[in-house]
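Colleague: Okay, sequence plus prediction incoming.
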Amino acid sequence: MARSRSELLTVPEVLNELGGVSRRTFYRWRELRIAPRCIRLPNGELRVRRDALDDWLQDRAEGAV
């Protein structure tokens, strides 16, 4: 199944995509404003757009010099 770049991911899905980063670490990153941009839904839950996560990961990629 092809993933849409506007797909909304739940926090557990993001943690899984990041290789099992802990929920505590993710929320700490949010406090430090270094986590991927999130959307807070009216029910208080967070979502991360697929494209925002992909861009965030790309920004952190280290290339060979």
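Modeller: Cool, the structure landed.
Colleague: Only C-alpha atoms from now on, for both contacts and neighbour counts.
Modeller: Will do.
Colleague: now the helices for this structure?
Modeller: 11-17, 23-31, 50-59 (DSSP state H).
Colleague: And here is the other one:
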Amino acid sequence: MSTPKMLKLPEVLAELNMSRAAFYRMRARGQGPRIVKLPNHQIRIRRADLDKWLIGHEEASVA
């Protein structure tokens, strides 16, 4: 069984082009991707969870 790809918060913020403060505001509203809190209080986000969250926020184009 392979280990899932875990992204550090700065990697996620860079991919989303989002500030840390905006990310935490979004999380506080319950709108962010699933996170994993490590014992040292750092945050990781599984690549699959981020991709799933992004797909859930796609909008259909209007023709």
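Modeller: Happy to help now that I have it. Everything quoted here is computed from the prediction, not taken from an experiment.
Colleague: so what number do they get for TM-score?
Modeller: Put the two chains on top of each other and the TM-score (TM-score structural alignment, normalised by the length of the second structure) is 0.88; 61 aligned residues with a C-alpha RMSD of 1.7 Å.
Colleague: Including mean neighbour count and distance to residue 41 of the first structure, could the helices of the first structure go into a markdown table?
Modeller: Output for the helices of the first structure, formatted as a markdown table (neighbours: other C-alpha atoms under 10 Å; distance: least, C-alpha to C-alpha, whole Å):
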| stretch | mean neighbour count | distance to residue 41 of the first structure |
| --- | --- | --- |
| helix 11-17 | 15 | 12 |
| helix 23-31 | 13 | 16 |
| helix 50-59 | 14 | 16 |
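Colleague: Reformat the ones you listed as TSV; add distance to residue 44 of the first structure.
Modeller: Listed next are the helices of the first structure as TSV, based on distance: least, C-alpha to C-alpha, whole Å:
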stretch	distance to residue 44 of the first structure
helix 11-17	12
helix 23-31	14
helix 50-59	19
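Colleague: And these: which comes nearest residue 40 of the first structure?
Modeller: Set against residue 40 of the first structure and scored by C-alpha to C-alpha, the helices of the first structure come closest in helix 11-17, at 11.1 Å.
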